[in-house]
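[1] sequence? don't have it. structure:
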């Protein structure tokens, strides 16, 4: 019996010794490093854009991490400025895991609407709340500022015709260069839009006189109009007036038969010498 008791005591001492040894070894181990938020990737945005873009051009901004991570990060543009969303195309982009860069293109649409220089202010943000913690905490993304210039048509007279009522008016262009009466030249300004836009008179058309006419569909009222003209050299001219819809003190002729023979009232005279245009209000 004594013999078994001694064995039991020795066994207990061995267990206690092993437990004490484990505790000592555990205490001697270094704790794991705590991940620092300052080890996360920094964000930079670069581009060769100059800050000015013309309609019809695309500028590209590149978003770059200085190191890859195992998660995707989405960047969302918050847009302000005087340009409307029909003037440009710009979408969110996602930097994929284990990559370090993604392009964000800004496409500026080409049109013939003369709006003057417009602005585009873009703040790029990380859209997801959790994703914000995946990048360096000191990350500051500076806003992008762009100025948009009107598209310049180097061979055409660009005519924008606007008015201040809810009525529908149209413009037609006519040529008086070869035959009389005037020859219908362009119907691009008869679409139901406001402003109406016409680009039918070109520098390489026959030299001579052209007319811009207003079709008044019998409103019987006076209304204010504005012609904004874009010239091939990039200059812009504005001509304003009030259309007398009661007395019609204008030179006119009968418009297209297929349109019901509307009266076409001469408002502007365009002289084309093959190198430039001179526009006169009638």
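    On my side now, so go ahead. Predicted model, so just to flag it, every value in this text is computed and none were measured. Residues are numbered from 1 along each chain as shown.
[2] contacts, neighbours, all on C-alpha from now
    Noted.
[3] mind checking the SS state of residue 23?
    With DSSP: H, G, I helix; E, B strand; the rest coil as the basis, residue 23 sits in helix.
[4] wait, a helix at residue 8?
    Yes. Assessed with three-state DSSP, residue 8 lies in a helix.
[5] what's around it, how many residues?
    12 (other C-alpha atoms under 10 Å).
[6] and here's the other structure:
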């Protein structure tokens, strides 16, 4: 079994679509796992994944890179707090937000904290999705170490978290603002009518063609006037061709009045 056959077999057996990923990076990660496990070939590895749930979770963790923290790239979140969200709230009373590729939850929870402060009476909907069920389970628990909280101000840390030893427990009110669901960006349907879509440092792992396809789907998922928020290491060079207008670094809007 060669690598292409392995990817096809993973899709048939597990429903995980790997063709959109950048192949050299993907193959390097999978080959390194196989070497650690001393698995001789892709056929043997596929059989291992089918019978060992722990190794399947390890496989998912390796290819999805679940690294996140609260208010990651703090200066960008300041712009979100002071400019982007107030502008959206001035147009849409109740915001519908999607955090795509949310890992273990710091990003959507950061947005929940901002909305709790900026518009506490709003009936906001925050959807957070990821392909990894293990990451989603951790997100629902809402328990974090100091590393994930290094950009949280002392005031917010005291207000929204309870410390027990080395662990910080997120306040139930904030946890209750976010709905976590499993979702594969490459094959599952997207929702619609979102006022803010956040997808940061996820699309970079996919091929250029796949990236453009995802950007088009994100555009369609936005409500007219809605904003798309990308990662600090990313650039949406073809935003005009995709229909977006750039309103600030890392923030792109679907123009109002579009259909």
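    Yes, it's here. Please read these numbers as outputs of a predicted model, since none were measured by experiment.
[7] after superposing, what score do the chains get?
    The TM-score (TM-score structural alignment, normalised by the length of the second structure) is 0.23; 104 aligned residues with a C-alpha RMSD of 6.3 Å.
[8] what's downstream of the one helix or strand residue 218 of the second structure maps to, the next helix or strand?
    Assigned by DSSP states H and E, residue 218 of the second structure falls within helix 208-221. Using DSSP H and E, the helix or strand that follows helix 208-221 of the second structure towards the C-terminus is strand 222-230.
[9] next, the buried residues of the very next helix or strand once past that following strand.
    Moving toward the C-terminus from strand 222-230 of the second structure, the next helix or strand (DSSP H and E) is helix 239-242. Applying a neighbour-count criterion of 16 or more other C-alpha atoms under 10 Å, one finds 239, 242 buried in helix 239-242 of the second structure.
[10] now stretch 120-129 of the first structure: buried residues?
    For stretch 120-129 of the first structure, burial by neighbour count (16+ other C-alpha under 10 Å) applies to 120, 121, 122, 124, 125, 126.
[11] quick one: which of the residues you listed sit in strands?
    Among these, DSSP state E puts 120, 121, 122, 124, 125, 126 in strands.
[12] isn't the second one right next to residue 80, touching?
    Pointing back at residue 121 of the first structure there. Yes. Assessed by C-alpha atoms under 8 Å, residue 121 of the first structure is found in contact with residue 80 at 4.9 Å.
[13] residue 131 of the first structure is in contact with residue 73, isn't it?
    Yes. Contact criterion C-alpha under 8 Å: residue 131 of the first structure and residue 73 qualify, at 6.0 Å.
[14] more crowded one of these two?
    A direct count of neighbours by other C-alpha under 10 Å for residue 131 of the first structure and residue 73 places residue 73 higher, at 20 against 14.
[15] I figured the more buried one was touching residue 95, is that so?
    Yes. Using C-alpha under 8 Å, residue 73 of the first structure is in contact with residue 95, at 5.3 Å.
[16] circling back: tell me the angle of the helix holding residue 218 of the second structure relative to strand 222-230?
    140 degrees (axes from the mean of the first three to the mean of the last three C-alpha atoms, to 10 degrees).
[17] list the buried residues in helix 208-221 of the second structure.
    210, 211, 212, 214, 215, 216, 217, 218, 219, 220, 221.
[18] need those residues in a markdown table (columns: distance to residue 98 of the second structure).
    As requested, the buried residues of helix 208-221 of the second structure are exported to a markdown table (distance: C-alpha to C-alpha, whole Å):
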| residue | distance to residue 98 of the second structure |
| --- | --- |
| 210 | 20 |
| 211 | 18 |
| 212 | 19 |
| 214 | 14 |
| 215 | 14 |
| 216 | 16 |
| 217 | 13 |
| 218 | 10 |
| 219 | 12 |
| 220 | 13 |
| 221 | 10 |
